[in-house]
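# Quick one, structure for this:
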Amino acid sequence: MSLLDYENQMFLDAFHEDGLLVTAKGLGIDRILKNFIKVHCDPANLVLVLNVSSTEVDYLTEQLEIEGVKPLPKVITNEYNASDRQSIYLQGGVLFITSRILVVDLLTDRVPIDHVTGILVYKAHKIIDSCQEAFILRLYRQKNNTGFIKAFSDSPESFTSGFCQVERVMKSLFVRKLFLWPRFHANVVSCMEQHQIDVVEVQLHLTPAMMACQSAILDLINACLKELKRCTPAIDSDEVTVENALTRNFDQVLRLQLDPIWHQLGPKTKQLVSDLKTLRLVLRHLTQYDCVTFYSLVKSIRSSEKTFGQNSGWLFLDAADSLFVHAKERIYGPEDTMKKAKVAEETTRQQENRVPILEQCPKWEALSEILAEIEEENVKQGLSSSQGRTLIAAEDDRTCTQIKDYLCEGGSTILARMYNKYVALKLGLQEVSEKKELDKYPNKSKGRGKMTKKPVEKPEQSSCEYTLTQMVGKIDDNTSSRANPEGNEGLQLSSQDAYYGILSSPAVVVHPLHGCSDHQGLMRTLQEVQPRYVILYDADMQFVRQLELFKCTRPGLPLRVYFVMYTGSTEEQRYLTTLRKEKEAFEYLIRTKATMVIPEERDGKAGDAPNLARDSTPASETVSSRKGAVEKPQEQRVIVDMREFRSELPSLIHRRGIEIEPVTLEVGDYIITPEMCIERKSVSDLIGSLNNGRLYNQCVSMCRYYRRPILLIEFDPTKSFSLQGKYDVSREVSIQDVTSRLTLITIHFPKLRILWCPSPYATAELIQELKIGRDQPDGATAMTVTAAEEELEWSDRYNHGPQDMLLKMPGINSRNYRQVMNKVESIAELSSLSQEYLTELLGNSGNAESLWKFLHQQGGVIEESTNQKPSYKKNSKSNFHGKGNKSSR
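Here you go, the predicted structure:
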């Protein structure tokens, strides 16, 4: 599929020069990435693609396969071993690869880095200087200064937070150019105007009760925000507003501001944050779901004793009373109607069981009218169901389910069913049968009849009054037969989130906008269904742009979009705020680009980029002035366990001029010297390891093989934590207490050192300081150390003192010391053995000679040895056998 004019310009800008491409949401950043992959799908190239999820990989591969691209990109996962990965690298082409696998292969020289054509980085707004992708790019630029680096992002807002955010990202990406493509770019506007969509705006008004509920909720949110600002002066008043509280990411913005001081906040402030989250949920339910769901939510909040007793005070405001009254009004009608109903009832029980009115959603009726209009137009134009397909895009799966139920059963039916389920049963009332409810509450939906009650075995064979078909359910990829209305036998939907087969004429597909199991599911459905009509049940900026792009790429096909929205509602304001924030983000980036000063060596191709420089000399290391010659600095090295590459610490260690050697370690996480081993834990890992006993086994292994074992605990200084409860302070040692277990660890392992570090940056600095003046570790030796459970039990059967002494002797290593302790009773017995017997015992003549000389050499004279066999001395002070220092676990 060819690119549009503005997409061609995007592609050419990024193709000719390395840089960061930032586009507006929905303008086709995935199409640009796909074309870069398409261009380099050749064995003569070796291009690596980073930061792409598995669903995105599947989508891109499918699109390339449709366009006939060969060979297709390969996907490298942990299913391939090291040798297989190395051979795949040598085959060339485009490779999708996880960052953890690639950084290990780069450090072990499995990747022919000199032959790498370039690297494509997707979702570049997530790149920070300590992440794995930044580590990969730094390793790449150190050994390859000719390959390209292209970065892509469609989240301009992410580059505006923090200090010089876009400059920091570009520094980590090793790029100098910034390409900006907002929706208001002249080329984009020109392209979209040439292929305009037929848009029908359906402006709805909230019912009086809904409007009253909305006003009450906004007043409550405003009151909570004012109180929050009063209690927390450090909060940013410009960001914490009622308008921003309507957006999706407001909770995240609020927590980012409060996280550094969260442990200093009082209970009232924390409760205000929780109440704001609750009120935002209530506001979303008002415009998103039906009256019964909304009333059930507000009623549960009010009736909950925990919430009622622990709220910040908003439940006692007049606005809260107004919210509850008008939410109830949507169920039972205005107050005067309810009073008349009470007079008409005869018994007290009937007085409590008022006849519900059950106000229907205005969008439901509008949806019925739109579908009736579509069906009428298809009949006039003589279009079949396959030619006049309709796609309904709603907010989430719950909304899609309600739309499906409404179109199949009618609004009154599902409202009555939900009323019986959520309201009537809680009051202890008997559930009314569906037929009785339908007689009492006539169907108000226009153009849609109710479902017939004829029992059917197969959903495909069901029939309804006025062309309704029974919904089969959610599409399953493993199901071969799908619900295909008449004339649509060849249509197959790959998205698991789509509802299909609701109506036979027009053919309707319902798909959620957010919360999908497949992030590309909506685009898949759009391409597979090829709809003539699209109903935007809920507004979404990104999908609107995708529809514009869909129309531009298919200029000959008609497309009509019905834009359904509540006028003067928070739904409308949320959509407008999203547009405004993206526009302001691009304006900020444009101003930043105009004033940004980027050094020529930023891209690292000259080999002297500032972001390639590594601090190889610690601040505490001094050079002696008495040395006459300049010594070549020793290469610093740290052995790192493979599993640790999920964290950012290896990258930070490498930035300090220390080489990283990745191996599979059974004992410890980091070997920084031949004698020093580090087991790294977060606070949550520490508590879990203490509770399940795993930390004890790890300490046993470290103390057995390393002279200086270290338990390093990392914590976040901006977040509070506690190793014991608020009222658990006691002088007695309890095995259930975390602090007691940690104390027992320190008692049982006196060699163990416990270090606390406030961040990975501090940990990297500490490791650099600990390595000063010490030897470098050996990866091969570290890999021989094993921590199998049977070995721990075996070692505890012997005295630890003689074991430690034996392991320090020349010729003794982790492979042969077991054989010695099984065959020899004590060190005294060992010294009486002949060199020939030691050779037989150790299995190596060199090790036997080293040990024999060490045991028998005194003052340079070799004593004459005996040829006797070992005889056991039961009472030797240096016996290996005996009761070990086994501690209670």
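
# use CA for all of it now, contacts and neighbours both
Fine.

# burial measure for the residue nearest to L695 when sequence neighbours are not counted, as a count.
Distances taken as CA to CA, 6 or more residues apart in numbering place S689 nearest to L695, at 5.0 Å, with adjacent residues excluded. Residues lying near S689 (other CA atoms under 10 Å) number 16.

# Same question for the one 5 residues further on.
When neighbours are counted by other CA under 10 Å, R694 registers 12.

# Please report the distance of it from T743.
Distance from R694 to T743, counting by CA to CA, to the nearest Å: 15 Å.

# quick revisit: so the residue nearest to L695 sits against N697, correct?
No - with contacts counted by CA atoms under 8 Å, S689 stays clear of N697, the gap being 9.7 Å.

# for the residue nearest to L695, helix, strand, or coil?
Look at S689: counting by DSSP: H, G, I helix; E, B strand; the rest coil, its state is helix.

# The one 10 residues further on too?
Secondary structure state of C699, per three-state DSSP, is helix.

# ok, now how distant is it from E679?
Taking CA to CA, one finds C699 at 9 Å from E679.

# Likewise for N244?
Separation of N244 from E679 (CA to CA) stands at 44 Å.

# Could you do K74 as well?
Taken as CA to CA, the span from K74 to E679 is 36 Å.

# do the same with E587
Counting by CA to CA - E587 and E679 are separated by 47 Å.

# what about those two, which has more around it?
Using other CA under 10 Å, the more surrounded residue of E587 and E679 is E679, with 19 against 15.

# did I read that right, that one in a helix?
No - E679 sits outside any helix when classified using three-state DSSP, being strand.

# check contacts around it.
Listed by CA atoms under 8 Å, 6 or more residues apart in numbering, the contact set of E679 reads G668, D669, Y670, Q698, P709, I710, L711, L712.

# and if you look at M418?
Contacts of M418 by CA under 8 Å, 6+ apart are V292, T293.

# packing partners for the helix or strand T55 falls within?
Using DSSP states H and E, T55 sits within helix 54-66. The contact analysis (3 or more CA pairs under 8 Å, 6 or more residues apart in numbering; DSSP states H and E) places helix 54-66 against helix 29-39.

# rerun that using 10 Å as the cut-off
Helix 54-66 sits against helix 29-39, strand 74-76, strand 93-97, helix 521-529, with contacts defined as 3 or more CA pairs under 10 Å, 6 or more residues apart in numbering; DSSP states H and E.

# One more sequence to fold, the one below, so I can look at both together:
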Amino acid sequence: MSRMLEYERQLLLDMVGVNCLLISAAGLDIERVMESLLRAYLDPRNLVLVVGTGNEQELRLANALGVPPSTQKCSYDEGGVVFVTARVLVVDALRDRVPLANVTGVVMLRAHAILAQEAFALRLFRQRNPTGFICAVSDAPSRFSSHNVRKVMRTIFCDNLLLWPRFHSVVVSALSGVTPEVVELHVKMTQSMLKIQTALLELLSYCVRELRRLNPGLLDELNVEEALASPRTLQRLLDPVWHQLGPKSRQLIADAKTLRTLLRSLCQSDSTSFLAQLAPLRTAEYAQRSSGWLLLPAAESLFVLAKGRDGNDKEICPKWSALADVLEEEAKDDGENKILILAEERRTCRQLMRYLTKDEASSEDDQTFFKKNNCLVFLEPLVSPLEPLLAAFSPRIIILYDANVVAVRQLEVFQARNPEPRLRVYFVVFGGSVEEQLYLTALRREKDAFEALVREKASLGAGEVSVDVGVESAKHGIVLVDVREFRSELPNLLHQKEVRVEPITLKVGNLIFIFKINLVNNQIAIQMGREEREREYYLFYIHDVYKLEVSQSAARLKAAVGGAGLAEFFPDGGWPFSSAASVADNILS
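Predicted coordinates for the structure are as follows:
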């Protein structure tokens, strides 16, 4: 393991044994800090639980620490560091399989994506262990608004917020010692590419205007810049109002995503691949279901220009020519250099391989390197973290074919950790393009997010975000829950209301009769009468409302006296029916 940087050492000291929420800038390799933190608790006398990891991240950390991942059975009694999914931890805690009172602490990664299962697990831990630490980390500051960061801090029961942006003085000092030699290549787009980009932006603007016209007051924050953001970012913006959007609005959103994909492809692919992506959009089937953008003059210009680029005299992507020129220049050196070309998609790597080798490697699609004079050239897709890839190839020259904030930061960190040799990084980007705008927007959003978080931290009073974790009790009875249903939020909500939750394993078709509780598959019937004339209430738990027609639900509710229907959705997903009034009419009729 290479040496730790000053900001990494400072972070490690700030987090050891402390309740905290750490939010760092993307690309600072916080995973490395977490590995060092977990390594300090490998002693069997400790027991640290790790939740909230992604599959690949968990495998990397588990392999580095020499412990089994959550997919393998492990014993809590052995101590050390244990990777476990939140659902399994909740079930084990409710069944008293894990000694929560003896747990040293809980580490949660990807705190920006905290779900009901993680919240349930942390509350159980804090109820049974008031002194163990909870450490949550995230490298996605833009996912935290002022409201959301307070909510997350309440969920993890901590009032210590650690902020480490790229402009933090310690980070700046650590990364400014030895920096890569950066060569920016602002490539000019061809006239046809510029016209295609203008047409696509005009069509995207049409979709945004129509969405705002059809949904006044709902999508006022939506603009072309938001529509150009990543699909996940756009979906998070739309989720709270998704249930209120009609079919045409949803089609407009789908068309906006298609146009965004085309804009990115224009900067990454060759003319033939771009034209192939347009072909399905000219079919009668797509024209019938589209939102109408195909009828605009800009759409006709788009198809004509794309076809013209792929005519007899095919247009070569200017980035490809610039890349070939860089390789030609670097190959003139007498030394044997390794050159690493990084692109966002493997498909782009294959296209570049065929172009740079003059189709010599076309028969071997899996080939990722070739020889250029004395240089060995590797083509790899961007992965995170980059350090294992850089350590494996030991390149002297790196070419970033696609602008990526995380990749730039990781190259800075790698160079600071490994001062020799000094890297030469070529940053290839289309000047004045959507690609450049997206890169600058990502930087601005992160900076704005951190500035808002700094203000929020300054306004937090002592104990303002602390909450009472409550005590475990069966004050309002006991509910038996199938272990598969712990993926949902309902068991968590029941536990918050001081209902004792008992996990059990049911077989499909089981019919269980218990005093005052009837359970048939996912339908729960509870006798809730407390008056002189007891009346039977039915509580329907619908795991996937799309698989149960409203008419079926209404028919079942009419058969019960005082029936109630309960459907679970994502917290920000809203109600997916056309309107609440239509559901009420169906039930009452």
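
# Can you pull the TM-score for these?
The TM-score (TM-score structural alignment, normalised by the length of structure 2) is 0.87; 560 aligned residues with a CA RMSD of 3.3 Å.

# circling back: format the helices and strands packed on helix 54-66 of structure 1 as CSV; extra columns: mean neighbour count and distance to T293 of structure 1.
Below are the helices and strands packed on helix 54-66 of structure 1 laid out as CSV (neighbours: other CA atoms under 10 Å; distance: least, CA to CA, whole Å):
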stretch, mean neighbour count, distance to T293 of structure 1
helix 29-39, 18, 38
strand 74-76, 17, 45
strand 93-97, 23, 44
helix 521-529, 18, 26
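
# what's the closest of those to K853 of structure 1?
Taking CA to CA, strand 74-76 is the member of the helices and strands packed on helix 54-66 of structure 1 nearest to K853 of structure 1, at 52.2 Å.

# right, and the helix or strand after that closest one?
helix 82-91.

# if we can go back for a sec, buried stuff in the helix holding T55 of structure 1?
V57, Y59, L60, T61, Q63, L64 (16 or more other CA atoms under 10 Å).

# same question, stretch 47-56 of structure 2
Applying 16+ other CA under 10 Å to stretch 47-56 of structure 2 flags L47, V48, L49, V50, V51, G52, T53 as buried.

# Next one: the first one from E436 of structure 2, what distance?
Computed as CA to CA, the L47 of structure 2 to E436 of structure 2 distance reads 47 Å.

# got it, and the fifth one?
According to CA to CA, V51 of structure 2 and E436 of structure 2 sit 36 Å apart.

# picking up where we left off before, how about the residue nearest to L695 of structure 1, what does it touch?
Residues near S689 of structure 1 by CA atoms under 10 Å, 6 or more residues apart in numbering: K681, V683, L695, Y696, N697, Q698.

# Give the equivalent position in structure 2 for H285 of structure 1.
Mapped onto structure 2 by TM-score structural alignment, H285 of structure 1 lines up with S265.

# And for that match, nearest residue in space, chain neighbours not counted?
Using CA to CA, 6+ apart, the nearest residue to S265 of structure 2 is F274, at 6.5 Å.

# Translate that neighbour into the numbering of structure 1.
With TM-score structural alignment as the criterion, F274 of structure 2 matches F294.

# now A449 of structure 2
When structure 1 is aligned by TM-score structural alignment, A449 of structure 2 is paired with A585.

# mean shift between whichever strand or helix holds that match and structure 2?
Using DSSP H and E, A585 of structure 1 sits within helix 570-595. On superposition with structure 2, the mean distance recorded for helix 570-595 of structure 1 (mean CA distance after the TM-score superposition for structure 1) is 0.6 Å.

# need the contact list for the nearest residue to A25 of structure 2 once chain neighbours are set aside.
Distances taken as CA to CA, 6+ apart place P165 nearest to A25 of structure 2, at 4.8 Å, with adjacent residues excluded. By CA under 10 Å, 6+ apart, P165 of structure 2 lies in contact with 23-26, 28, 139, 141, 171-172, 446-447, 449-451, 454.

# how about stretch 394-409 of structure 2, which residues of structure 1 does it hit?
Stretch 394-409 of structure 2 maps onto residues 530-545 of structure 1, going by TM-score structural alignment.

# Sorry, wrong one. I was asking about stretch 170-180 of structure 2.
Going by TM-score structural alignment: stretch 170-180 of structure 2 matches residues 187-197.

# Pull out the buried positions in the matching stretch.
Buried, per 16+ other CA under 10 Å, within stretch 187-197 of structure 1: V188, C191, M192, H195, I197.

# who touches the match of A449 of structure 2 in this structure?
Contacts of A585 of structure 1 by CA under 10 Å, 6+ apart are A24, S155, P156, E157, S158, F159, T160, S161, P182.

# again, only this time at 6 Å
Applying CA atoms under 6 Å, 6 or more residues apart in numbering, we find A585 of structure 1 in contact with P156, E157.

# Distance of it relative to R138 of structure 1?
A585 of structure 1 is 28 Å from R138 of structure 1, by CA to CA.

# For the stretch 351-500 of structure 2, which segments are assigned as strands?
369-372, 375-381, 397-400, 424-430, 478-482, 500-504 (DSSP state E, counting those that start in this stretch).

# Output those strands as CSV; include the columns distance to K248 of structure 2.
Listed next are the strands of the stretch 351-500 of structure 2 as CSV, based on distance: least, CA to CA, whole Å:
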stretch, distance to K248 of structure 2
strand 369-372, 47
strand 375-381, 37
strand 397-400, 39
strand 424-430, 34
strand 478-482, 39
strand 500-504, 43
